[in-house]
Every structure is written in C-alpha cells, then in structure tokens.
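Visitor: Here is a sequence together with a model predicted from it:
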Amino acid sequence: MAPPHRTPPGEIPIRSASGTTRRSLLAGVAALGALGAAGCSRVATASGVKGGDLLDRLRAQGVVRLGIAGEIPFGYIDKDGELTGEAPELAKVVFKRLGVDKVQPVPTEFGSLIPGLASQQFDVVAAGMYITPERCEQVIFADPDYQMLDSFIVRKGNPLGLRDYKDVVAKKAKFATGTGYAEIQYAVEAGYKEDDILIVPDQVAGLNAVEAGRVDVFAGTAVTVREVVKKSGKTEALKPFKPTVDGKPHVDGGAFAFRPTETKLRDAFNTELRKLKQSGELLRILRPFGFTEAEMTKLTAKELCGG
C-alpha cells in the first residue's frame, strides 16, 4: 500500500487537514466496475457559452452522469445493484427539479474524481467531497449539503479516556485511521508521529482493529463511525468533536463539484439545494444514511474555499 499522504494521480496535494479525501472504497466494487464498463463513455465537450450550456444539454438528453467513488454512505452501489448514498439520492431530487429525470453512475476511485470531471468522463461529482481551498482551484462547488465533525471508535467504556487527538498523543494510544483520510493530518497536527499511524482500508477494518486490540482508537467522520459501531458489541463511538487545523477548531463540509465553466448549472443546483434546506426536506433525504440535524449546515462554498 502506498503511503497515505501521497497524492492520487491527477489531484493536487492537500496542504493540511482542511479536507483531504476522507474514506476509501468499500462495498460494491465489483458492481461498480460492471456499471462503469457499461456507462463510462465521455460526455460532450464543454461549449464556450458564458456560464456553460451543460444544464440545457442535460435537459435535452434527460440524463446526468454522476462521478461516484463507491463510498458508504456518500455514494455507492447497494447489494441490489442500485445507485444510492446521500449524494446520489440528493442528486435524484435536485436534477429532477431541474428537468433531468435520470441519473447514471460513473464509478471511479476517489482521487480520480476531479481529473475525471475535468476530462468530461461525467457531468458532476456526487461523492460527498470535502470543499478545500486546493480543490476550489480546480472545480467549482455547490454550497455544502452537510457538515462533518470527527469521532473515535474505542473499546466499550473508553478505557483510556480519549476525547480528541491531543488525548491520543498525550496517552500514547495506538491510533488508526483510513487510507487517505483527513484524520491522518489531524492527528499529525496534534503531534502524533505519522509513521506510527496504522492505516487501514476503511472504517470496517478500523472497527475490527479496535475490537481485536491491535489499536486503541480509530478516527473517522462522525457519520461513518456512528453507523459502523452499530454492528459491534465491543466498541462505542465517542462524542463528535472539531479537529484543530492551523491552531483553530475546524468543521468540514461536503458538496457537489462542477467544472469551472458550468456556473449556470452550479447556480441552478444551489437554488434547489437552498429550497431543500429551508423546507427540511434535505434532512429527510440524508437521514437514511446516518445523517442527523447535527450534520445540517449553513456553511457556504465561499467560506470553505477561503474566499
């Protein structure tokens, strides 16, 4: 396995913990590959129309292609071979309101989402991608549809009394997180030696490592940690908390990403997203995937891009 801090091909380096990739590929990889082989032909090239004409073209063809990364609960193919996850389900609602009735998944690795968008392999990234200043130099984001804190998986009773990354360092806990997760840099910023971090494929592997006693704690996003411990009688999820980035408490936000030329589509998407937030329907759409009121947000893409 390559070192976790290495940048995936085509994606710019992430400077800090302000939002690296968070999760790695989980279930449904075989199904994703099959779908990808069937539906990964390139979309039409972008036009020179101011604001882009992709929305008009999507309405005409009746289908939008979504770049996903096979990550539960953000965007994946379920056991029945159906596209689901918080981002695809939100996409189904928003694009239907925009006059596009069908969504089609185009699976790829998380690190290939931005390059795939740029090379027109799909129309929009629908993978719960964190908004970071570095990514904002390559794509334009809708406003975030969720915000996210971190959480820990520990053994029942939290024997080491861990609450945050500083506690992990102070108590010399054996620490694990996932491949490419933002939590790697959060731990390093708190003073944990990167070479001592156990890198596992995903939160299920992290849960197993804690249950087996190979590590004291696994760090992940609050929603993934909260969901995965439901399957365990030996562990618990700790109270979500804000990691520290550049000395300040930090909250991440995930959103849909668009090519920089397609501001018309991004703006139309934002208009419908705001309506869903105001009506409370957004939470109804996201709740089946483990999201709660705590993950609803008023953050904007501009704030998270650093502008």
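Guide: Received the coordinates, thanks.
Visitor: drop to CA atoms for contacts and neighbour counts, all remaining ones
Guide: Fine.
Visitor: For the chain, which helix extends over the most residues?
Guide: When the chain is parsed with DSSP state H, its longest helix is helix 263-279.
Visitor: Quick one: list the elements packing against it.
Guide: Of the remaining helices and strands, those touching helix 263-279 by 3 or more CA pairs under 8 Å, 6 or more residues apart in numbering; DSSP states H and E are helix 54-61, helix 86-97, strand 140-141, helix 281-286.
Visitor: now what about the second one, what contacts it?
Guide: To tie it back to what came earlier, the one meant is helix 86-97. 64, 66, 73-75, 101-103, 126-128, 256, 269, 272-273, 282, 285-286, 289 (CA atoms under 8 Å, 6 or more residues apart in numbering).
Visitor: Next, the buried residues of stretch 113-131.
Guide: 113-118, 120-131 (16 or more other CA atoms under 10 Å).
Visitor: Stretch 159-166 too?
Guide: Within stretch 159-166, the residues that qualify as buried are 162, 164, 165, 166, counting by 16+ other CA under 10 Å.
Visitor: Show me what the helix or strand where the last one lies is in contact with.
Guide: This means residue 166. Using DSSP states H and E, residue 166 maps to helix 165-170. Helix 165-170 is contacted from outside by 161, 162, 174, 175, 186, 187, 190, 191, 192, 243, using CA under 8 Å, 6+ apart.
Visitor: got it, and stretch 206-220?
Guide: For stretch 206-220, contacts defined as CA under 8 Å, 6+ apart pick out 22, 150-155, 173-178, 181, 183, 200, 203, 225, 228-229, 234-235.
Visitor: so of those residues, which ones are in strands?
Guide: 150, 151, 152, 153, 154, 155, 175, 176, 177, 178, 200, 235 (DSSP state E).
Visitor: Put together a markdown table for those residues, with neighbour count and distance to residue 82 on each row.
Guide: Shown next, in a markdown table, are the ones in strands among the contacts of stretch 206-220 (neighbours: other CA atoms under 10 Å; distance: CA to CA, whole Å):
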| residue | neighbour count | distance to residue 82 |
| --- | --- | --- |
| 150 | 25 | 29 |
| 151 | 27 | 29 |
| 152 | 29 | 30 |
| 153 | 30 | 29 |
| 154 | 28 | 33 |
| 155 | 22 | 34 |
| 175 | 26 | 35 |
| 176 | 29 | 31 |
| 177 | 29 | 28 |
| 178 | 26 | 25 |
| 200 | 22 | 27 |
| 235 | 21 | 31 |
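Visitor: also this one, for the comparison:
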Amino acid sequence: MAPPTRHRIHRIHRRSFLAGAAALGAAGALGAAGCARVPSGDALARLKTQGTVLLGIAGEVPYGYIDEQGVFTGEAPELAEVVFKRLGIGRVQPVATDFSSLIPGLNSQQFDVVSAGMYINKERCAQVVFSDPEYQMLDSFIVRKGNPKQLHTYEDVVRAKANATGTGYAEFGYAVAAGFPEKDIVILQDQVAGLNAVESGRVDVFAGTALTVREVVKKSARAEATRPFAAVVDGKKKIDGGGFAFRPTDTELRDAFNTEIHKMKKSGELFRILRPFGFTKAEMTELTAEELCR
C-alpha cells in the first residue's frame, strides 16, 4: 500500500494530540471570540477570513489519527485539506476527541466540521447536516484465529458469551436489533482495544467497519477479520455510508463541500486520496445523505 500523502497536512505532534481534550474548550472560546471579528451567518466567508478549519476527529485509523512520526493524517484530514483549499481556506487543524463527543462538540462550536468514520443515519441527521458520503461500508468482526465459534452475522453473535464494539459505533444498535442484550455489550474505546480484548479472550467478538477491522488485524497472530457483511435490521440489509458533518445552520458550507466531493468522485480523484488508507473501489459510492438520513 502506498504511503499516505502527508505532506499536505499541517504537522501537529503527539503532545498536541494528547492535549486534544483540553484544546476543545479553547477552540470553542476562540470560535466565539472570532465571530465578533469576521462575517457572521456565512460559515464559508467566516472560515475564509479565519484561514483555518477546525476538524473534529476521533483518533481512529484510517479515518483520522496520528502516525508514528507524530503527524495527523488519515482519509478525513487528507480529504479536508484538498476540499477546503479549493473553497479558499488554506489550513485544516485536526482536533481529537472521543467519538461520542464529536456531534456535541460540533454543535457547541468547538469544531467547524466533523469527520471520523461516522455513519450517516436518521438519528444523527436530526442533530447535524451531512455531506454526501465519500464511501460506503459493510461490517466485519474481529474474532479469534480460525473463528472457532463461527461468528459471521449479528444473529450468530447472540449466542456468543461476550460481544464488544466501540464507543458510539452503529454496530451497537445492530447487535441489539439482532437480539443481543443491550446491557451485556462491552463498550471499548476503539478497534485496537477490541483486538486486544479478543486476543486475550475477554470477549468473543468485536464489531466494527470492515475497513477498520481488516486493517487492525493485519499484524495479529491470534485474531482475524470475518468476511464483510451487511447488517439486517427490520428485515432489510443495511449498507452504511460515512460523510462529513456540519452544523444545521451551515447548509451553504455543506453544499459547497458537496460540490467539490461530486467533482472528485467523477474524476476519480476521491478514490486516489482514499486508496492509500485501505479503501477499495467496492467502498466507493453514489449514495446520498438524503437516502441515508431516511
């Protein structure tokens, strides 16, 4: 796999990443103060004046994370750099927080936009407005090598002794819909914690997106990823899509972002940006946010 094109990302090192939670309050204060000096009511004009977009991420490979050199990278920061530069904004500043804090942080103006492998669904669409998805995604499980309990679907997982997923993951709802007791689902920080839990025998299975699961097990001698599959909810297969989230008042900014995404889909540039992070052509999509919000 070719290395990600990190040269476009503003270099932010590990100390800044670890201070991400503290930075949220400061970011909100700066945003509130900045509104007095820059155009109000037009997010794109404001961001052009500021020259910087605050991008909320969750520190998850391959969506937005910090690499071994202490540099922010991932499909979200890379894509955001390209799109916002074309919209006249020269710098993207990633800010890391817990996945569950992303939408609250966006709506309290701690970020300007959020992208963190976040599925577009009806519940989230009631809180934010999404760009059209840049990818579609199936689910997969981390299981012990050889998949001794033959866990391939959420219905199979109902008979597992311990089922885990990540904080705020859509997979939680899919397991509950299949009949797994909500109170018995183990919530872990991310897919790395999920891998560790499966390898140690703490849980039988960790549910996540096919992309994150297949990436995290690559170097494991004790765990593997199951074949990607679509969750079934109310008798219908679910194919999810992930996109950038904006505040409900920022529809013009979202629309300008969408225009660039559509151009990049048509030219093939979007896939060229996402491919170094493990995305395949099967994960490119023509789904819309409107469809997924339903």
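Guide: Right, received. Where do you want to start? Only a predicted model underlies this, so the values are computations on that prediction, with no experimental measurement involved.
Visitor: TM-score of the superposition?
Guide: The TM-score (TM-score structural alignment, normalised by the length of the second structure) is 0.85; 276 aligned residues with a CA RMSD of 2.4 Å.
Visitor: Name the residues of the longest helix of the first structure that are buried.
Guide: 263, 264, 265, 266, 268, 269, 270, 272, 273, 276, 277.
Visitor: With the second structure overlaid, how far apart is it on average?
Guide: Its aligned residues in the second structure lie a mean 1.0 Å from helix 263-279 of the first structure after superposition (mean CA distance after the TM-score superposition for the first structure).
Visitor: closest to residue 45 of the first structure among the buried residues of stretch 159-166 of the first structure?
Guide: residue 165 (45.3 Å; CA to CA).
Visitor: Now do the same for that closest one: its match in the second structure.
Guide: Correspondence of residue 165 of the first structure to the second structure, assessed by TM-score structural alignment: residue 154.
Visitor: Quick one: map residue 217 of the second structure onto the first structure.
Guide: So, by TM-score structural alignment, residue 217 of the second structure is matched to residue 229.
Visitor: ok, now residue 80 of the second structure?
Guide: Residue 80 of the second structure maps onto residue 91 in the first structure, by TM-score structural alignment.
Visitor: ok, residue 44 of the second structure touching residue 253?
Guide: Yes: at 5.5 Å, residue 44 of the second structure counts as touching residue 253 under the criterion of CA atoms under 8 Å.
Visitor: Can you report how many residues neighbour residue 67 of the first structure?
Guide: 30 (other CA atoms under 10 Å).
Visitor: In contact with residue 280 of the second structure, which residues are there?
Guide: Residue 280 of the second structure touches residue 271, counting by CA under 8 Å, 6+ apart.
Visitor: hmm, 10 Å instead?
Guide: Applying CA atoms under 10 Å, 6 or more residues apart in numbering, we find residue 280 of the second structure in contact with 135, 211, 271, 272, 274.
Visitor: what's the counterpart of residue 141 of the second structure in the first structure?
Guide: Match for residue 141 of the second structure (TM-score structural alignment): residue 152.
Visitor: right, and residue 216 of the second structure touches residue 143 too?
Guide: No: contact status for residue 216 of the second structure versus residue 143: not in contact, 11.8 Å apart, counting by CA atoms under 10 Å.
Visitor: returning to what we had before: mind checking how far the match of residue 217 of the second structure is from residue 156 of the first structure?
Guide: Distance, residue 229 of the first structure to residue 156 of the first structure, using CA to CA, to the nearest Å: 11 Å.
Visitor: ditto for residue 292 of the first structure
Guide: Look at residue 292 of the first structure and residue 156 of the first structure: by CA to CA, they are 23 Å apart.
Visitor: Could you do residue 58 of the first structure as well?
Guide: For residue 58 of the first structure relative to residue 156 of the first structure (CA to CA), the value is 50 Å.
Visitor: Residue 254 of the first structure now?
Guide: 30 Å.
Visitor: neighbour-wise, which of those two wins?
Guide: Taking other CA under 10 Å, residue 254 of the first structure and residue 156 do not tie; residue 254 has more neighbours (25 against 14).
Visitor: Which residue in the second structure occupies the aligned position of that one?
Guide: Matched to the second structure by TM-score structural alignment, residue 254 of the first structure sits across from residue 242.
Visitor: Quick check: its match touching residue 134?
Guide: Yes: with contact taken as CA under 10 Å, residue 242 of the second structure and residue 134 are classed as touching, separated by 6.4 Å.
Visitor: joint contacts of those two?
Guide: With CA under 10 Å, 6+ apart, residue 242 of the second structure and residue 134 have common neighbours 285, 287.
Visitor: per the alignment, residue 284 of the first structure corresponds to what in the second structure?
Guide: Superposed on the second structure with TM-score structural alignment, residue 284 of the first structure falls opposite residue 272.
Visitor: hang on, that match packs against residue 266?
Guide: No: using CA under 10 Å, residue 272 of the second structure is not in contact with residue 266; the gap is 11.8 Å.
Visitor: shared neighbours of these two, anything?
Guide: By CA under 10 Å, 6+ apart, no residue touches both residue 272 of the second structure and residue 266.
Visitor: Thanks a lot, catch you later.
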